[in-house]
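Colleague: Below are the sequence and a predicted model; questions follow.
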Amino acid sequence: MSPFSRRGFLAASAATAASLMLPARVRAQSGRLSLTATTRTIDVRGRAATVWGLLDGAGRSGLVLDPGQAFAVDLTNTLAEPTIIHWHGQIPPNAQDGVPDLPMPVLQAGENRAYDFAARPGTHWMHAHIPTHEMMLLAAPLVVRRPEDIAADRQEVTLFLHDFAFKPPAEVLAEITGGASMAGMDHGQMGQGGMDHSGMDMGAMGQGDMMAMPGMDGMAMDLNDYNFDAYLANDRTLDDPEVVQVDKGGRILVRVINAAAATVFWIDTGALPGRLVAVDGEPVQPLPGSRFGVAMGQRLDIELDVPGEGGAFPILALREGARERTGVILATPGAAVTRIAEMSEADHPAFSGDLAQEGALRAVTPLPERAPASQPMLMLGGTMMPYVWTINGQTWGSHVPVTAKSGDRVEIMFHNMSMMAHPMHLHGHAFQVVGVGMDRIAGAVRDTVHVPPMGMVTVAVDAGEAARWMLHCHHMPHLSTGMMTEFAVSASRRHVVSASRSSDEAISCSGRASRSVGSTGRPSTRTS
């Protein structure tokens, strides 16, 4: 059976993984949106693979919201096991953040839960906050368009990246971690005793790719823990890539989302010089180039101009420290599209060792200048043998939270003392990169920052809702072995006084009223 007829045979499931290309204009939506966690089938080099996904009411992967549209979503779990979805890049009420038991329980099989909050504009995504589930591709784009996107005369294309293995994710994690995975960990209730790694058998673990760091006297950083079976762009490999039709002389906005579990990519725009115009959903001063790095959890918006004579233009994602690549092809009508090998001729370089890209980014709308109330340092550590990754020497369960009061400015320095990079993601907040190494900058506003081996990155964040917010490495094997702490925000005195005054006013007007979040996740009011 040819790849094309086989893809036709899989049409019923392929409909659930419809093209991720976004039209230049989308019709205004009204009312609530539906989202379903479900199984689907994709074709990986001629082999059918059952994966999971997040599909909208029309069976398409992910959600696209119009400017000003609220995130009003009903999520249904049709999988056979409980899961929970995190809205990566959004700033919902803490109860709707999507972390197991912090504070809401996982979504049971067959359960529906409602989510309601103001959507943060930009290129974001959504994924299960259980490592093995995310590795089953339970993830999808979440794009919230700005008025400028509607006004711009440009086509939008989403490039959604994954690493994929035919083996069950639990087996992959066991090979990588030597059996030390905490993939099913209960984020909220884990005991405080820490982990005993002394008995880990590392024999099953694949050898990570190594690359010497410049100026480090021969020290080598570990780039890749595992050689996945395939690297996917919009669910497809380069043996049968998505070909997106574009106009001659047109302008394209490529929304890149790195949803991979453990792979950093270079985005290579080839013959189309690009401009990086946003990271993690937040605009930056345009940075010209044809190759940009993107770590796990991060997003890039790259603007491209198609020449007037047209043609076919591969936009490739290159696996760092290795030869594998994936991507999509932009093609004007009638252009000849040639097959691209899945392997480059040589290994691609490591990303971000010198923090050059991060240091060059400048926010369009930086945070206002403020003196920080605190400046905690987080030491990022760990080893390959035994496979254990820590924050300030601790794994989740024995962690010491980063604390702040709501409204305070906090500057967190991530100091990586390990030989692997760590993309550090903070829930419920956007932060600004204000330091790379010892240099002070007015860098990008982000929610995920890549900290290279022996590197230092400082971020400024204004503490939001008083709650427990997760702060963790977005490398799934690192997370699964406990590389997570929390940003514990408590109410400031002024917020406590204000809340108390509001409560008194509410009681005087309507008796004793209280608001709670029910099992659906939607606030409900009870009056007694």
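Modeller: Sure thing, it's come through. Numbers count the residues shown, from 1 in each chain.

Colleague: From now on I want contacts and neighbour counts done on CA atoms only, so please keep to that.
Modeller: Noted.

Colleague: distance of Arg236 from Thr132?
Modeller: According to C-alpha to C-alpha, to the nearest Å, Arg236 and Thr132 sit 20 Å apart.

Colleague: Arg154 is in contact with Leu253, isn't it?
Modeller: Yes. Between Arg154 and Leu253 there is a contact under C-alpha atoms under 8 Å: 6.7 Å.

Colleague: more crowded one of those two?
Modeller: Just comparing Arg154 and Leu253: by other C-alpha atoms under 10 Å the higher neighbour count belongs to Leu253, 24 against 20.

Colleague: and the more buried one, what element?
Modeller: Taking DSSP states H and E as the definition, one finds Leu253 inside strand 251-258.

Colleague: Which residues does that strand contact?
Modeller: Contact partners of strand 251-258, identified using C-alpha atoms under 8 Å, 6 or more residues apart in numbering, comprise 123-125, 141, 153-162, 264-265, 294-306.

Colleague: ok, residues contacting the helix or strand just after that strand?
Modeller: Next helix or strand after strand 251-258 toward the C-terminus (DSSP H and E): strand 265-268. With C-alpha under 8 Å, 6+ apart as the contact definition, strand 265-268 has outside contacts at 258, 290-295, 315-320, 351.

Colleague: what's the next secondary structure element after strand 265-268?
Modeller: By DSSP H and E, the next helix or strand past strand 265-268 is strand 274-279.

Colleague: If you count neighbours, what's buried in the helix or strand following that following strand?
Modeller: Next helix or strand after strand 274-279 toward the C-terminus (DSSP H and E): strand 282-289. Neighbour counts using 16 or more other C-alpha atoms under 10 Å place Glu282, Pro283, Val284, Gln285, Pro286, Leu287 of strand 282-289 among the buried residues.

Colleague: also this one, for the comparison:
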Amino acid sequence: MSIDRRSFLKNSLVAGLGLAATSCMPIARLESTDDYHYTLTLEEASFELIPGTQTPGKGFNGQFPAPIIKGKQGRPITITVINKLQEPTTIHWHGIRIDIAMDGVPFLTQKPIMPGETFVYHFTPPDAGTFWYHPHVNSLMQLGKGLAGLLIVEEAENPQFTPDDFAADLPLILKNWHLNDDGSFSELSIPRYAARMGTPGNYETINGLHKPVFDVPANSWIRLRFANIDNTLVYKLRIKNQPAFVVSIDGNPIAEPKPLKDHPLGAGMRVDIALLTPDAGQEIVVENGKGRLFFSYMRLRTIESDKQQSKASLATIPRLPLNPIPEPDLENAETLKFVFEWEGAVTPVSHNGKTHHKFWTINRRAWEGMSANNIPEPLARLELGKTYVFDLKNNTPHGHPIHLHGFMFKVIKSNKKRIDPFYADTVLMEKNERVKIAFVADNPGRWMYHCHVIEHMKTGLMGYIEVS
């Protein structure tokens, strides 16, 4: 089952359209005839983002975009990770319900992978969908300089759905880089912004390209997999004048496809959109909202293809099979409250004069870091198998995408907007919003629980829960 990049693209991602749509999205090479087995290296890398310049970043297998890792629901995946950086690292498989030993958090779940060392991750994804992977060591720098990639888990065999139900399947990773005009990095974090919404980048890319145009088959249903791998930004996506539906959130299909009006996507979040394309020779504009205004973000160009669907219509929208997530028992659930607050501008200083900014707290505790011999107390201890409702209150004037490792939770209520309950691993909380989420604590371990704005996480808005 050895697969090279060209044949994978032809048979899976763009379904015979050629390489235009995903030419900048390399595919990890399978190394086994029976299992999904890959090797990833983390290394210094130079890549072209601003045309005609080179950016001195960090890349998986020395490149950006990173290789797409492809798995299948219910099938084991083995990923050998080799650290060629000059600093420790780990890999977190964001959104995968995973054994705690494979979750990739330094000291809490594994020893850091030191320079020159190798670590083998092995897990079986129970869910199909769009996920991603990134380091959980020095995240501001490692993730900010390019160490992030997609993990796509295909659906198990199902008589009601096959990947061929979409004429094309486009992975789209969204990142806003902090770059100078010559391609070098500007400051990734500025304290006054870290204490607000985070330090924004200044150069937007999709799959490493600025305002790209991708070819797609005409008169067909296509799948757009948007993943926000940015350190900071919230994207607000919409597609004008063309039928488009949300079919999956954070890798979790929804029972009834929801018409796309606009969809906010905080750091770490994903959304899959089913789009019905028009006749050949037309362009579809995907927009990103900033405040109340929307701007062109990328375009899709429709072309004739042998994969286009002659009978595609609103009546034939593909429906993804639901993932096997346990339903929370709300009648017998225990409620735990978590308040996210701004701590203030008092900056702790070490004996050598180095500052350690702490701007954010969870239940009045700022994350103090950890080491091999110093693991802080958990934010909460949960009983294995029991249902919990987390009552989340954002007492700040800024948004926070709150992410929980090891689980998919059900978003059930908000004081700011109407919620049609859905499953996710990250919930984007607006300023002063109160949200309730629920899940079955069926995965034992110590699970990180944090804001995915990396500067917020690094300056206090992080902790963990313990399930035992």
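Modeller: Great, that's in hand. Keep in mind it's a predicted model, so treat the numbers as computed, not measured.

Colleague: between the contacts of strand 265-268 of structure 1, which has the most around it?
Modeller: Ala295 (30 neighbours).

Colleague: That residue reaches His450, doesn't it?
Modeller: Yes. Using C-alpha under 8 Å, Ala295 of structure 1 is in contact with His450, at 6.4 Å.

Colleague: quick one: contacts of stretch 489-500 of structure 1?
Modeller: Thr403, Ala404, Lys405, Ser406, Gly407, Ala463, Gly464, Glu465, Ala466, Ala467, Arg468, Trp469.

Colleague: How about stretch 270-283 of structure 2?
Modeller: If you take C-alpha under 8 Å, 6+ apart as the criterion, stretch 270-283 of structure 2 is touched by 130-131, 217-228, 242-251, 260, 265, 299-304, 312-314, 317-318.

Colleague: could you redo the last one with a cut-off of 6 Å?
Modeller: The contact list for stretch 270-283 of structure 2 (C-alpha atoms under 6 Å, 6 or more residues apart in numbering) reads 218-227, 243-250, 300-304.

Colleague: Which ChimeraX command selects the buried ones in those?
Modeller: Remark: buried members of the contacts of stretch 270-283 of structure 2, expressed as a ChimeraX selection using 16+ other C-alpha under 10 Å:
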select :218,219,220,221,222,223,224,225,226,227,243,244,245,246,247,248,249,250,300,301,302,303
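
Colleague: Can you show me the helices along the stretch 351-500 of structure 1?
Modeller: 356-360, 476-480, 493-510 (DSSP state H, counting those that start in this stretch).

Colleague: most packed of these?
Modeller: Of all the helices of the stretch 351-500 of structure 1, helix 476-480 carries the top mean neighbour count, a mean of 26, counting by mean count of other C-alpha atoms under 10 Å.

Colleague: just how off-centre is it within its chain?
Modeller: Taking C-alpha atoms, centre = their mean, to the nearest Å, one finds the center of helix 476-480 of structure 1 at 14 Å from the center of the full chain.

Colleague: What residues in structure 2 pair up with it?
Modeller: Counting by TM-score structural alignment, helix 476-480 of structure 1 pairs with residues 454-458 of structure 2.

Colleague: cool, and stretch 76-95 of structure 1?
Modeller: Mapping stretch 76-95 of structure 1 onto structure 2 (TM-score structural alignment) gives residues 82-101.

Colleague: Make a markdown table from the contacts of strand 265-268 of structure 1 and add distance to Gly98 of structure 1 and secondary structure to it.
Modeller: Putting the contacts of strand 265-268 of structure 1 into a markdown table (distance: C-alpha to C-alpha, whole Å; DSSP: H, G, I helix; E, B strand; the rest coil) gives the following:
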| residue | distance to Gly98 of structure 1 | secondary structure |
| --- | --- | --- |
| Asn258 | 19 | strand |
| Ser290 | 35 | coil |
| Arg291 | 33 | strand |
| Phe292 | 30 | strand |
| Gly293 | 27 | strand |
| Val294 | 24 | strand |
| Ala295 | 21 | coil |
| Ile315 | 32 | strand |
| Leu316 | 31 | strand |
| Ala317 | 29 | strand |
| Leu318 | 31 | strand |
| Arg319 | 29 | strand |
| Glu320 | 30 | strand |
| Phe351 | 30 | coil |
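
Colleague: Of those, which is the nearest to Pro372 of structure 1?
Modeller: Closest approach to Pro372 of structure 1 among the contacts of strand 265-268 of structure 1 (C-alpha to C-alpha): Ala295, at 27.5 Å.
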